[in-house]
Each structure stands twice: as C-alpha cells, then as structure tokens.
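Q: This is a predicted model, with the sequence first.
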Amino acid sequence: MKKYKYSLEPDIKSKKGWESIVAAGISLALLLAGAVISLVMKGNGGTFLGAMGLFSFLLSAYGFYLGIQSFSEKNVNHRYSTIGSMASGILAVLWLALFLTGIS
C-alpha cells in the first residue's frame, strides 16, 4: 500500500508583501527618473532631486518594514513578502550609500 503525502500551498497572497513590492517598484522608478533628470541637467538638479531621493529612500525603508511585517500573516503565501523585503532592503541600502557618497 502506497502512502501519499499532500501539501497544500496557500493560494492567498500576502497583502503587505504585495504593498512592499509596489513600494520597491515606485522607489526604483524614482531612482531611475532621478538619474535621468540629473544626467539631463548635468548634475544641477538641486532641491527637487534631493527631495525626490529622500522620499524614495523613505518609501523603500517603509516597503522593507511592510515586507518584514508581512511574514507574521498566517495562512498566506510568503513569496511576495520575500521579494518585497529583499527588493526594498536593497534599494534602501543603495539610496543610503548614494546619500552618504553625496555628503562626503
């Protein structure tokens, strides 16, 4: 007699994990837009680019927070949580490195 083992993966996606991915996507889009604007303006972006970069950094940090928080949700698939946390964390570190390079 064969023994079968069944494993059901939850179909429900983590809501906070999805929000974390959206935050990472917006932060990445702002990073690329800031780079293009800075290139077009030949490095003279001024306060506008600084504010956009700060907002994007805070958004990626919040996305990382949401992604970590989403791991506590029960009976959901944590794939989006993992992707959102990693993407937001990498972007937050990238923005922090960019800011620290600009300060020194």
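A: Right, received. Where do you want to start?
Q: Could you use CA atoms for every contact and neighbour count after this?
A: OK.
Q: just the helices in this protein please.
A: Secondary structure of the chain (DSSP state H): helices located at 15-40, 47-69, 79-103.
Q: so can I have CSV of these showing mean neighbour count?
A: As requested, the helices of the chain are exported to CSV (neighbours: other CA atoms under 10 Å):
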stretch, mean neighbour count
helix 15-40, 19
helix 47-69, 20
helix 79-103, 18
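Q: What sits closest to Gln69 if chain neighbours are left out?
A: Nearest residue to Gln69, sequence neighbours excluded (CA to CA, 6 or more residues apart in numbering): Lys16, at 7.5 Å.
Q: next, the one to line up against it:
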Amino acid sequence: MQTGELYARIQQMREAATTLNQSATRIQDSIEAVDGELRALTADRFMSISAESFRAEYQRVTPRLKEAFELIGGFRDKLNQSADDIELAARSGGGTV
C-alpha cells in the first residue's frame, strides 16, 4: 500500500469517526428534547389512554436509545484509536503517513 493510500484511509477513518460523533450527538439531543416535552406533558396536564401508552412505550425504549448513543460513541473511539495505531505503526516502520 502506498503512503498516500494509507493516509487517505486514515483520513476516511477519522471522517467516519466525526460523522459517528455528529450522529451520536443528534441522538442525545433528540432524547433530551423529547424528555423535556414529556416533563411538560405530565399526567396531570395531559391525561388519556394514548398519552399513558406513549409514556410507557417511551420509558421502555429510552434506555435502548441511550445505549445506541453509547455504542456509537464507543465505535467512534475505536475508529480514532485504530487510525492512531496505524499512524504509529507506519511511523515506527520508517514510513511517512
């Protein structure tokens, strides 16, 4: 693999990590926005069978959404670490990245 190709792949890894970070942030922002809306629509202000059903479903799904946020962040970190490791290996081997 040519040095330029290696650099391009490292850049792609870092760009993918940035995209993952942005996506994770959007997930977190969405969860916080919905949480805020739900706090405003408490049972004493908005009561119906549908509202209770929505609240129950949201409470059931929210932990999985938060887990997705954490998993995406972990994958982002692994991509960045892999890019760092490749750069270090290339430099240690006398190559220039």
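A: Looks like it came in fine. Source: prediction; values computed, not measured.
Q: Kindly provide the distance from the residue nearest the centre of the second structure to Asn80 of the second structure.
A: For the second structure, the residue nearest the mean C-alpha position is Ala24 (2.6 Å; CA atoms, centre = their mean). For Ala24 of the second structure, the distance to Asn80 of the second structure (CA to CA, to the nearest Å) stands at 15 Å.
Q: Contacts only, for the residue mapped onto Ile72 of the second structure from the first structure.
A: Alignment note (TM-score structural alignment): Ile72 of the second structure maps to Leu66 of the first structure. Contact analysis of Leu66 of the first structure by CA atoms under 8 Å, 6 or more residues apart in numbering lists 16-17, 19-20, 85.
Q: Rebuild those residues as CSV, extending it with distance to Pro10 of the first structure.
A: Converted to CSV, the contacts of Leu66 of the first structure look like this (distance: CA to CA, whole Å):
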residue, distance to Pro10 of the first structure
Lys16, 16
Gly17, 14
Glu19, 18
Ser20, 19
Ser85, 19
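Q: And the residues you listed, which is closest to Ala33 of the first structure?
A: Checking these against Ala33 of the first structure by CA to CA gives Ser20 as the nearest, at 19.9 Å.
Q: Excluding chain neighbours, what is closest to the closest one?
A: Computed as CA to CA, 6+ apart, the closest residue to Ser20 of the first structure that is not its neighbour in sequence is Gly63, at 4.3 Å.
Q: Now do the same contact list for that neighbour.
A: Counted by CA under 8 Å, 6+ apart, Gly63 of the first structure has contacts 19-24, 84-85, 88-89.
Q: What is the burial count for the closest residue in space to Asn75 of the first structure that isn't next to it in sequence?
A: Leaving aside its chain neighbours, Asn75 of the first structure sits nearest to Pro10 (6.2 Å; criterion: CA to CA, 6+ apart). By other CA atoms under 10 Å, 11 other residues sit near Pro10 of the first structure.
Q: Pro10 of the first structure and Glu73 touch, don't they?
A: No - using CA atoms under 8 Å as the test, Pro10 of the first structure is too far from Glu73 to be in contact (11.8 Å).
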